[in-house]
Each structure stands twice: as C-alpha cells, then as structure tokens.
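Novice: My questions concern the predicted model and sequence given below.
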Amino acid sequence: MRDAVGKLLLFGATGDLSQRMLLPSLYGLHADGLLPEGLTITGTARSPQSDDEFRAFTRKALDTFLPDDRKDEAAIEGFLARLQYQALDASTIEGFDDLAAKIGDVSGGLAIFLSTAPWLFGPTIKGLQSAGLAGDNVRIGLEKPLGKDLASSREINDIVAAAFPEERTFRIDHYLGKETVQNILALRFGNSMFEPIWNARGIDHVQITISETVGLEGRAGYYDEVGALRDMVQNHMLQLLALIAMEPPARFDGTAIRDEKVKVLRSLRPIPADEVPHVTVTGQYDAGAVKGEIVKSYDEELGKDSRTETFVALKAHVDNWRWQGVPFYLRTGKRMPERRSEIVIQFKPVPHSIFAERGGMLQPNVLAIRLQPEEYVRLLVMAKQPGLDREGVRLREVPLNLSLDTEFAGTRRRIAYERLLLDLIEGDPTLFVRRDEVEAQWQWIDQIRAGWKANDVKPKGYQSGSWGPSSSIALTERDGVTWNE
C-alpha cells in the first residue's frame, strides 16, 4: 500500500529545473486533485525570499512555462497557498534548524527533492540529520549528477545511505517518467506476439538515438566537466537499453523490475582498452547551421579549447542467452539536425523469400519506438502493392502506427516529473534507479573512459547540423547496418 507523505521539501527551488519542470509539475498534480489534501511544499535555496516573494516567483514560472489550457486562476491560487519558503546555505549546518521549524511537524511524513551540486550532498545530509529531517518517515529524491565515475558515485551513495536506507532513497532519471518509456514494458509484456522473437533468434540489432539540436545552453561549466558519455549514455541510454533487454519480471513492482534491469547492466560486455577505439566514436561540434541558424563551434561557445566530447556513438553487447551476438548501437550528440529520442529494433529477415523469383524484394521488419518530440510506436511490415503483377510481385514496406498523441487524444499528456514527483510523494520506487543499477552503469562507462585515455582519443570534429563524425557511419556499416535517419 502506498504511503503518501504530508510535506514536500524542494532544494534548489529557485533554479532552472524548478521553474521549468518541478513547479509546473506540482501545479498540474494539484489542479487535477492528485496531491494529498493538506500537503505543504517548502522551497529552499540560498537567495533570501519571503513566502509571498516565493509565491510571486512561482506564479511567474507557471505563467511562463504552463501551456495556456492548463492555466486556471482558482487552481493557481490554491496551489500557491500550499507554498512557503526558507532561505538556506546548504554548505553550512547553521540554518537547518530554522528550515525544520519552517517545515513544522513531519510526523505525517516528509519527501525531500534534492537537486544540488554533488559537493553539497555531504553537508546537506548532515544538516538534515542534525535538524531531525532524516527520520524513518522521511524519503529523499536525488536528481543527477550522482558522481562523475564509480568511485565518486559510491562516495555520494555512502553519504546518502548513512541517513537514508535504500528503500527511502529515490534516484531520479527523468527518462523513466516518460509515457513512451513505460510503454516499452506494456509493448513487451502485454502482447503475446513479441516475446517469442524478442531475442537473438528474432532480432538482428537494436539502435538507440538521443539527438539534440541545442549546444551548451547555459550549462557550459557542468557540461565541459562531464561530456556526452557521462551526461547521456551513463544514465538515460543505458536505462533504455536495460528496459529493452530485460527478462520478463515476475510482477510490476519496484523490486522485480529493477532486479531484471540490473542483470542486464551487469551483463554488458566489458570493452578492453585496445578495443575501445574500434567500437566507440567521439565527436565535438564545429560551426555550422542548425534549423537554418548559423551557430558557433563548441570551443567558441565555451571560450576555450576543450577535448570534451559532444557526440558519442558506440557498439555494445549484452552477454547472456537472450542477446548473444546482437549488437546494440547507441548514439547521442548535440547540434544534430533534429531533436529525437528513439529506439529502433530491426528484426532478422525471413529465412526464405518465396517472392524472390518474381522480383519481390523483402525488407526486414523494423519496430520504431519514438520517445520525443512525437510519441509513437511504429511497426514496418511488408505488403503487396495492388495490381495484376504481370511484371512481377511488387512489395512495399508499410507502417502499422500507434500514435499515442492520436490514440489517446482525450487523455492529458503528463510531464515526466509529474509522475516521478507523485511517485516520490506516494513512495512508489518502480520508476527510480537503485544503487546497484547506478554502479553497474558506472563500471561499464569507466572502462570506456579509461580506454579513451589509454589511446589518447581526441573527439573528431563534425559540422553542426550533421549526424556526427563520418566514423560513426563506419561504425555500423562495417556490420552492414545503417543508422535510422
């Protein structure tokens, strides 16, 4: 049974994530009557503000980032009445008692959303403990980044675990809150036709692409320290891979699903240093044009020379019975031609074509799961073109479409953070990432980075508005595979 808390504490309440995602998401839940009655939301950050000033700040954020059809003055007023604010410098233990006094009685349960710089985790956890805000009825949600490698991730997790055991720790990967990502589970385990061929006998390869048209967008300091591999592959892309590759869980709950995901992540084939240059490609965007707009190179945007990668393509394998020999191609980059997140599964060709002698050309079936900007599931199948076939059988690839936007047009589309914040408040861990998953992900990523260092790999330049360095095309074409573009 879910156990909803009575209070929510938002760290970083005046930051960009809060304005764009957290406050609009919480308002959406309030407007639809999904927040517990009487739930209070306390915002905290370094800047001094009164309660009324924070409410005015929130109103402006809602006015800016909510779609017009979601704005309802009565609902906004009701939501603002839930809010209060307490300034806090989280780097020092002083001030946490005042924060606890502001929050008040937490006997009804408290959920904390912690979005802060990694170096502040230690002082913040100690402050929460000292002020009595880390008891048995308190759970904590952790926004990334949670470390920059396995060692620092373990250090942060140890700090958190000193106050919050695993069952009260909710690590957030916002991709897991996306409706289409959850639809992967429905598609795989709610339909009988896929499971018999969802393995090395039926699938030729899998592609996962997350492309962005933006550059640094105000994240220069953070991004240059991290790069594409750690910013996107280590978390979002490996989580998508795990959902595609996992065994059927016994039931739909946090333990069963995460048990199966971690098995996949631990089965990722290690990439030795001497193989890293052959199965990974790194790039960094040069000047070019994106959507008709001239843009600068990465170094020009950054204001200095850098070897940080803004593009990564790699080939991975999951070494278990289900996936032996099936390559997983992962690709992510900035300043790409379009914004896209998708999973493409290419099935193996039919074992024998009865149409070949009559000129019919078969293409392997392809299942495309688009996560953004559109949301759809599309299965490409072969069909015969109408006609008398006097010059041979004419076959054509046609799509069977499930457009979530169309099929569920009357259903409200949720921001990923709406689901994740509600699950945090209600204590459902299913869509959050467990510690053993995080560490398995880092272990695999660290080996790739060590291989780059050992081989002195330098990112190859690629023109902004392109699909990355030409060597990323060669990565797949060596195996007779073409990126889905």
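Specialist: Happy to help now that I have it. Residues are numbered from 1 along each chain as shown.
Novice: can we go C-alpha only for contacts and neighbour counts from here?
Specialist: Fine.
Novice: Spell out which residues sit in contact with Ser471, please.
Specialist: Residues in contact with Ser471 (C-alpha atoms under 8 Å, 6 or more residues apart in numbering) are Val281.
Novice: Use this one as the comparison:
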Amino acid sequence: MSAAQTLLLFGVTGDLSRRMLLPSLFGLHADGLLPEGLMIVGTARHDIGDDGLRDEARKAIAPLVAERKLDAAVLESFITRLSYVAADASDPSSFAALGKALEDRIEGGIAIFLSTAPSLFGSTIAGLEQAGLAGPKTRLALEKPLGQDLASSREINDAVARVFPEQRTFRIDHYLGKETVQNLLALRFGNLMFEPLWNAQGIDHVQITVSETVGLEGRTGYFDGMGSLRDMVQNHMLQLLALVAMEAPAQFSADAVRDEKVKVLRSLRPLDAAKESVIGQYAAGAIAGQPVPGYIDELGKPSDTETFVALKAHVDNWRWKGVPFYLRTGKRLPARQSEIVIQFRAVPHSMFNGRGASLKQNRLVLGIQPEENIRLAIMAKQPGLDRQGIRLREVDMDIRDANAFADVRRRIAYERLLIDLIEGESTLFVRRDEVEAQWQWIDAIRAGWNEAGMRPKNYGAGTWGPAAAIALTERDGVSWYD
C-alpha cells in the first residue's frame, strides 16, 4: 500500500483525540515523519469549523511544545494541516458534505480512524459508502471494543467487511504500539541466548499483570456492561500472551506475525472456571493513602460485574505443554503497572549447596507501563573471602529505555500506530481471526462462570484482589510478582 494523503479522524472532539491522537500526530509532524502533503480532517457531530478544531489542537499540543522546547512555528505548521467537516455518525445522510470536501483527495488515498461507539460502526460505514469514501484507496482503523462476545464481534466485522476487505481493515490494540511490547519480539528472535530456553524445558511459568489504581473514572455505562475480563483480558492481555508464546515467524511481515499469534490463541486450553479463575469486585478502601468508595457506591446500583480477574491459562502445544500462564488484571489495585514476568526453571543441580549458598531461579521482567524496561535477575557471587561459605546474591541486569536509548525520544504508542495506518503497514494491528479466537476463549470462560454460579468476591480498594487470587498461584508453589 502507498501512503495515504488524507487522514480522516472521526470523534476528533473526544477525549482520545485530545489526549493521544492530536499530540501523536504533532510528534510525527515535528520529526518530519508525516507525508509532506498529508491533510488531517477531523469530524464530529457539532459544527465547530476549522478554527474550532485548530483552537482545540493548540490547547492539546501546547504542553508537548513546551516540553520539547519547540518553536511555535512548528505548531503552526502542523495546524495548517487541520480542517473540519461536521458529520453525525448516526445519520449516513449527513456524510454528503464530508464526501464533497474530500472528493478531490480520494485518488491520493484516505486513512480513516474510527473512534466512535461500536453501535455507530454500521451507520458510519454506510455513510462513508454513500459519500463515495469507501473505495479501494481507503483504509479503515477501528478502536475497541469490537463487540461484547463472539456473536456481536462477528456482526461488527461482517458489517465492516461488506465495504472494507480485510487487507484494508486495521483493528487497533494500543498495547501493540508500546516499545516494550515490540521489543519482546526483538528480545526473543534477535538474541540466541533466550530462544533455546523459551519453552517448557526452560520456563517454569509466565505471569502477565495489568493493574490500575483508578475506578470507573466516568466510564460507568461502558465498563459495567463489560467487566475486566472483556475490557482487558480479551484484547490487551491475550495479545501479550500470544507474543510471548508464538513461534518464530519466517519473516517480520504482517501476515507472518499474525499467523503465528492466531495459532497460539487457538491452542488455549478451555479453562475450568471454578478451579482456574478468580473474579472480584472492589469495596471501599484507600489508594495512595486517600479513601475511595467501593464499586457499588460509585455505580449507584447493585452489580455483579467483575473489576478484577485472575486466570490460570495453558497453551496446549509442544513448546508450552505444562507451563501455566497466570493472568491478572483489576481496578483499584495498589499500583498502576503492566508487566510480563518470565520465570525460568531452577538449575538441575546446585554445586553450591554444600558451601552454604542457595540459588534462586532466573527471572525476566518486561515492564510495559508506567515505565518501559527489561530486567533480568541472575545469580552472582557476593564479594568476600568466603571463610563462612560462598554467598550468592540475586542481581538485576536492568535495561531501561530512558538509559539505554537516551538519544532517542520515547514515543506515544499511538504515534507508531498512526504512522503505520497512514503508510498501510498492518503488522501491529489485529486480524479478524485473532479477534474471533480471543472471543471464543473468553465466551467459554463467562459461560463457565454462569454454569458454576460464580459471583465476584469483594476485595478492599488498594489491595491485590481477593485472597482466592493468591491461592490460585500458591497451590502451585508460585507467588505473584508484586
């Protein structure tokens, strides 16, 4: 695909656009990475006009300009790329003005970023089609959620596929734009030392944690209809699991990488919901020393929606047979962090036992947020004359992006995803068969909860979830890495 000459942003007046999309596009512009003739057209329901969008953009980007100590002229040169056309995503007939404004740019290619509610996908696509903006030189990016289950996901994907074929459909999971997530592939497949041990013979277990300190934060209607399993596990966490567990692709290309990921997702063993999952809901407690209300109090009504979930998953293939993958995510937990922990097996025999030294298993930790880093825990001898025996100590080899790549600016995840969308590079976007394999596994878990009559267990805000989540790993002799 050639680079698009127009980027059309739906929902441009929304929170995602202000916090992520406009600052990301400005960052790319300031570094000279956007195509020279690229125009950015924003659209939303209210008619704020070009000047309204440009004023909003200046407010959103001003902190970035100050942080990078950039000249105001750089901001103004970006602002000239912006224009605005009003369109109501729920009314296909309102797209006529959009089609007329862009008719001369269709041949140059249009990339569309759709960050509207999934309920509006159908009408939006119909509007694009009626306005002549869904032709072979247009590609479409979709923000999650893509459904609430397999059936609704298929309904959305069918509606999209009617107009946009798979090769022109870009499903976004912003975690895939994070440097450490991409670095996982480089770590595994660019270094000889890891891959020979990256299997059931070398790895004891894997932990993936995505924890949040926030509660509902204004997402009441959305979150209470979804819960943590569908909000976090179905997309972000299963994508991380797939990247950890996938086989080496023959080449770094969109289809080769995604072919290997979907094989992992299809190899996930159906969970025994009662024995291999724990669900919780936060009660009142404290975060960073400040009291916070419980979920029910925030919601204002009774609910059985889970705000915490812990799972013990297995990938049933040759490489991973018998290796548990422990997944944990929740709201109102003690810290905001996303990380992958690879716990290696113990050495088969310790020659140091008779000299008073104990060994710990090597551990690789990939931090995704709030700080991106890679940390490898190894055993090293403690300095000394060893008159009372040899002393070994666990030592961290710490590779922090800020230190190892001090000469390179750390980018917002959406910068990578937006430039890939503009250029038509789909490797870091999610294919339909991946989404459906994820939903199939998630739906089975929810069905298991219903069959077993499981309801969320209370946990205090500011704790690491229900006590049963600790038991989930401890009965295997494993502790969560906090």
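Specialist: Good, I have the coordinates. Just so it is clear, the model here is predicted, and its values are computed rather than measured.
Novice: Could I get the full set of strands for the stretch 251-400 of structure 2?
Specialist: For the stretch 251-400 of structure 2, the strands defined by DSSP state E, counting those that start in this stretch cover 277-283, 285-287, 290-292, 308-314, 324-330, 337-344, 363-369, 373-381, 392-400.
Novice: Which one, of those, ends up nearest to Asp51 of structure 2?
Specialist: For Asp51 of structure 2, the closest of the strands of the stretch 251-400 of structure 2 is strand 363-369, at 35.6 Å, according to C-alpha to C-alpha.
Novice: quick one: that closest one aligns where in structure 1?
Specialist: For strand 363-369 of structure 2, the aligned range in structure 1 is residues 366-372, judged by TM-score structural alignment.
Novice: Please tell me how far that stretch is from the chain's geometric centre.
Specialist: 15 Å (C-alpha atoms, centre = their mean, to the nearest Å).
Novice: average distance between it and structure 2?
Specialist: In the superposition with structure 2, the average deviation recorded for stretch 366-372 of structure 1 is 0.5 Å (mean C-alpha distance after the TM-score superposition for structure 1).
Novice: Check what contacts that stretch and list those residues.
Specialist: 178, 180-181, 339-347, 375-381.
Novice: Stretch 231-239 of structure 1 too?
Specialist: Applying C-alpha under 8 Å, 6+ apart, the contact partners of stretch 231-239 of structure 1 are 173, 175-176, 208, 210, 223, 261, 265, 330, 332, 438, 441-442, 445.
Novice: Just the closest of those residues to Leu395 of structure 1, please.
Specialist: Ile208 (27.9 Å).
Novice: SS state for the closest one?
Specialist: Three-state call for Ile208 of structure 1 (DSSP: H, G, I helix; E, B strand; the rest coil): strand.
Novice: That one: neighbouring residues, count only.
Specialist: A count of nearby residues for Ile208 of structure 1, using other C-alpha atoms under 10 Å, gives 24.
Novice: same check, this time on Ala86 of structure 2
Specialist: Ala86 of structure 2 has 19 nearby residues by other C-alpha under 10 Å.
Novice: One more: Gly177 of structure 1?
Specialist: That count, for Gly177 of structure 1 with other C-alpha under 10 Å as the rule, works out to 21.
Novice: ok, the closest residue to it other than its chain neighbours - contacts?
Specialist: Spatial nearest neighbour of Gly177 of structure 1, excluding adjacent residues (C-alpha to C-alpha, 6 or more residues apart in numbering): Ala416 at 4.2 Å. With contacts defined as C-alpha under 8 Å, 6+ apart, Ala416 of structure 1 is in contact with 174-179.
Novice: cutoff 10 Å now
Specialist: In this structure, Ala416 of structure 1 makes contact with 21-22, 25, 173-179, judged by C-alpha atoms under 10 Å, 6 or more residues apart in numbering.
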